[in-house]
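# next comes the sequence, and after it the predicted model I'd like to discuss.
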Amino acid sequence: MWKQVQKSRKTLLWCVALFTVSMVILVNVTSKCSLRANLTWMKYQIFGKQRLTTEMTIKIHENMTIITAFWDLGSFRKGNGSLEYSAIDYMDWSSVFQRMVNPLVVYTDCLNFKMIMEKYRESFPNKTKVIIIERRKFWSFQIVNNISSVFEQPDYPNFYPNTVLPEYSACQHTKFAVVADALKRDIFRTEFYAWLDIGYFRDIVCDEHYFRLNPPPYIDKGRLCMTKINEFSSNISMESIFKENEVWVGGGMLVATKNIFLKFEKLYKRSVEFFLNLKIMNSDQQIIYGLYSKAGRKHLKPDVELQLFSPVDSQRVGTDNVWFYLGYLCREYV
């Protein structure tokens, strides 16, 4: 009897040790999930995932449609270090869309990504439209050679991937062309629309709660909503914005009405053409900063103004990362 008890205790200790080691490995392998999130993930794998109510899956009761896109650029370096992003990263981050109850429009040129998104959105068939399309259908990818000629100038500064990979720069401009295309197709008729980067909610891929994105509080329907990252400098030159990689607002999430988005897309395209003629180019964030700079306003005369949101507004949200402030401000558990 005593031997059997000792044997059971030994087996239990081995199981506890194995579980502990497994959890340590799991936490260290992926930095995107906290220990609590990993335990939650394991619980749902064992006991079954949270079920959606009939109301969530059938009714389109949200007042904001989300629009996003994925273009397969292969692996590319990000920033000054050794960090690299690949298609696998974006496919992993996109898993958050299976728990977002808003109507969703997705553009991609990757068949694998299309199938993955359709799998993630199988609970929302009437609230999802995945469009597979050749990227060169959009004006922003038709100017890749023009962008490349700017980056190839002697001594043009290298900021990875903004001023090194022309396709990445084009990809950032394409978000505005994609939104305009989706609105012209009139797929989902909601009062507000939002562009959302695929990787915007990368920090909560292990959160199993369903959520919706609402328009931000006190939204001005006559403006385009963005996140303010840094203070605006009234004395900065357009060239410095592009060649020093200066950032004023973040382009990861944009919110506006249909009319404002369509007006802004025309303004944005005109701005890209203007800066290409000046032989300067970077990402969408520099385009927007340049557009609203003192010199930019003089030349481009913007007919759409921005409404900016930032942590200084004293509205507490579920992240300390200023780049993602607007998204978390709009996020609501359901």
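In hand now; what should we look at?
# only C-alpha atoms for contact and neighbour calcs from this point on.
Noted.
# can you map out the helices along the stretch 201-334 of the chain?
Here the stretch 201-334 of the chain has its helices, by DSSP state H, counting those that start in this stretch, at 238-243, 258-277, 284-292, 294-300, 325-330.
# out of the ones you listed, which is closest to L26?
helix 325-330 (26.1 Å; Cα to Cα).
# which residues touch G251?
When contacts are counted by Cα atoms under 8 Å, 6 or more residues apart in numbering, G251 touches M226, T227, D284, Q285.
# need the strands for this structure, in chain order.
Using DSSP state E, the strands of the chain run over 64-70, 76-77, 84-85, 104-108, 128-132, 192-196, 211-213, 223-228, 249-256, 305-309, 331-333.
# what's the fifth one packed up against?
Contacts of strand 128-132 with other secondary structure elements, assessed using 3 or more Cα pairs under 8 Å, 6 or more residues apart in numbering; DSSP states H and E, are made with strand 104-108, helix 111-120.
# which parts of it are buried?
Across strand 128-132, burial judged by 16 or more other Cα atoms under 10 Å covers T128, K129, V130, I132.
# same deal with stretch 73-90?
F76, R77, A87, Y90.
# here's the one I want to compare it with:
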Amino acid sequence: METRNVSICYQDYILTDGWSTDVNYKEPIPPNLMEGSEEYSSRNQSKEITFVTAYFNLGKIVKGPFKTFSTQTYYKWMKNYAFVYNDIILYTDLEDLAIKFKLERSHFPDHMTRIFLRKQNEFWAFGLKQKIEKIYNQPDYPKWYPNTVMASYSCAMHVKYDLIEKVIKEKLVNTKYLAWMDLGYFRGNEKGIFSLKPPQNIKDDHIAFVQIDKYVDMTPKQIMFSNSVFLAGGLFIGRPEYLILLVEDYKKAVDGLIAMNIMNTDQQVLYCMYSLKSQFQPRVPIQRYYSQSRFLWFYLGDICSKNSLFLLRKKTKLREFIASSIFL
């Protein structure tokens, strides 16, 4: 991966001044009490991660005053998936992108890359477009590009949770952990194949996210209008049993926020869900990772890749020890 100057800390980053503030959630449910948990616990699961990603064609996306992203931008970024030695599930509505993605990963076994061509109108998230447009067209609604300007972009952020739900319900995952990862998560020039492993301290009854800013008590309207971010939505990891609950709670939150005539992207919805000043009470707690590096948004991916290197070194040392013992 691209070399990044970060300090790795395999525990929740705990500070005073708001970083360790408790947020809104119910106590986690023991896995054995959850509906459908037997089907996951009975499988011969590896402790690997299956990643879900997607690209749906929205045309050009304007981000701030100087950045414009197009399909070609994502074609460039997705090339880095050629180096990711994990099972990847891709959803897209562009056949050309699907073909190119498959070619980029053609050196891996076929079962490690599954691609599904789907139309946008097949998903709950894109069905919200007209309602979100109506909210954004209010004369006093703040304009944050593209979050509160381009309704289809907001829908594309919500569809992550559609796809996580689809993968789980269609039993497409056999690994212990499942993760969402944006198609453009790797933006440097990756060099050499690497795999992504769960963080050493991952909590099985939590969902792992990167925490971007310290938690501040705000109402849903304040969060949406200020475009505030508490958790990064580019990568999150959990067990399927708990991710399905997160998805259900997320969809309820989106419907509730639309009823309140406010909306933004998934990152603001997550903030609203876990805000102590909201009416929502998610059933799954979050495990927050934080780094002071300027590459904070990619910190969880860095932990996963560096944990892979840690485990590889550990196995190598064990093999060396066994080999040396044979000749003693």
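Received it, and whenever you're ready, just let me know what you need. It should be emphasised that the depicted structure is a prediction, and the values quoted were computed from it without experimental measurement.
# quick one: TM-score?
In this superposition the chains share a TM-score of 0.78, using TM-score structural alignment, normalised by the length of the second structure; 265 aligned residues with a Cα RMSD of 1.7 Å.
# aligned to D213 of the second structure, what sits in the first structure?
Aligned by TM-score structural alignment, D213 of the second structure pairs with N230 of the first structure.
# now for the residue nearest to that match when sequence neighbours are not counted, how many residues are close by?
Among residues not flanking N230 of the first structure along the chain, W248 sits closest, at 4.8 Å (Cα to Cα, 6 or more residues apart in numbering). A total of 19 residues lie near W248 of the first structure under the criterion other Cα atoms under 10 Å.
# in the second structure, what residue corresponds to W248 of the first structure?
Using TM-score structural alignment, W248 of the first structure pairs with F230 in the second structure.
# quick one: that match and Q267 touch, right?
Yes - using Cα atoms under 8 Å, F230 of the second structure and Q267 qualify as a contacting pair, with a distance of 7.2 Å.
# any idea how far K294 of the first structure lies from I288 of the first structure?
12 Å (Cα to Cα, to the nearest Å).
# make that E244 of the first structure, sorry
According to Cα to Cα, E244 of the first structure and I288 of the first structure sit 15 Å apart.
# these two: which is more packed in?
When E244 of the first structure and I288 are compared for neighbours, I288 comes out ahead with 21 against 14, by other Cα under 10 Å.
# the second structure: which residue goes with the more buried one?
Using TM-score structural alignment, I288 of the first structure sits opposite L270 in the second structure.
# the residue most central in space within the first structure: what's it in contact with?
Closest to where the C-alpha atoms of the first structure average out (Cα atoms, centre = their mean) is D197, at 1.7 Å. Each residue near D197 of the first structure by Cα under 8 Å, 6+ apart is listed here: T68, A69, G252, M253.
# and for the last one, nearest residue in space, chain neighbours not counted?
Counting by Cα to Cα, 6+ apart, L196 is the residue found nearest to M253 of the first structure once chain neighbours are left out, at 4.7 Å.
# mind checking what that neighbour lines up with in the second structure?
Alignment note: L196 of the first structure maps to M181 in the second structure; criterion TM-score structural alignment.
# how about its match, what does it touch?
Going by Cα under 8 Å, 6+ apart, M181 of the second structure touches F51, V52, T53, G234, L235, F236.
# who are the contact partners of the third one?
I take that to be T53 of the second structure. T53 of the second structure neighbours (Cα under 8 Å, 6+ apart): I88, I89, L90, Y91, K160, W180, M181, D182, L183.
# residue in the first structure matching the second one?
Translated: I89 of the second structure. In the first structure, the residue paired with I89 of the second structure is V105, using TM-score structural alignment.
# that match touches F97, doesn't it?
No - using Cα under 8 Å, V105 of the first structure is not in contact with F97, being 10.9 Å away.
# for those two, indicate the residue with more neighbours.
Neighbours were tallied for V105 of the first structure and for F97 using other Cα under 10 Å; the higher tally belongs to V105 (22 against 19).
# so who does that one touch?
If a contact means Cα under 8 Å, 6+ apart, then V105 of the first structure has T65, I66, I67, T68, T128, K129, V130, I131, A182 as its contacts.
# thinking the second one is in contact with M100, fair?
No - in this structure I66 of the first structure lies outside contact range of M100 using Cα under 8 Å: 9.5 Å.
# which of the two has more neighbours?
Legend: neighbour count by other Cα under 10 Å for I66 of the first structure and M100, higher for I66 (26 against 23).
# the second structure: which residue goes with that one?
By TM-score structural alignment, I66 of the first structure lines up with F51.
# next: F141 of the first structure.
Here F141 of the first structure is matched to F126 in the second structure, going by TM-score structural alignment.
# distance of its match from L58 of the second structure?
Plainly put, F126 of the second structure is 11 Å away from L58 of the second structure if you go by Cα to Cα.
# what does stretch 97-108 of the second structure contact?
With Cα under 8 Å, 6+ apart as the criterion, stretch 97-108 of the second structure contacts Y75, M78, K79, Y81, A82, F83, Y85, L90, T92, T113, I115, L117.
# can you rerun that using 6 Å?
For stretch 97-108 of the second structure, contacts defined as Cα atoms under 6 Å, 6 or more residues apart in numbering pick out A82.
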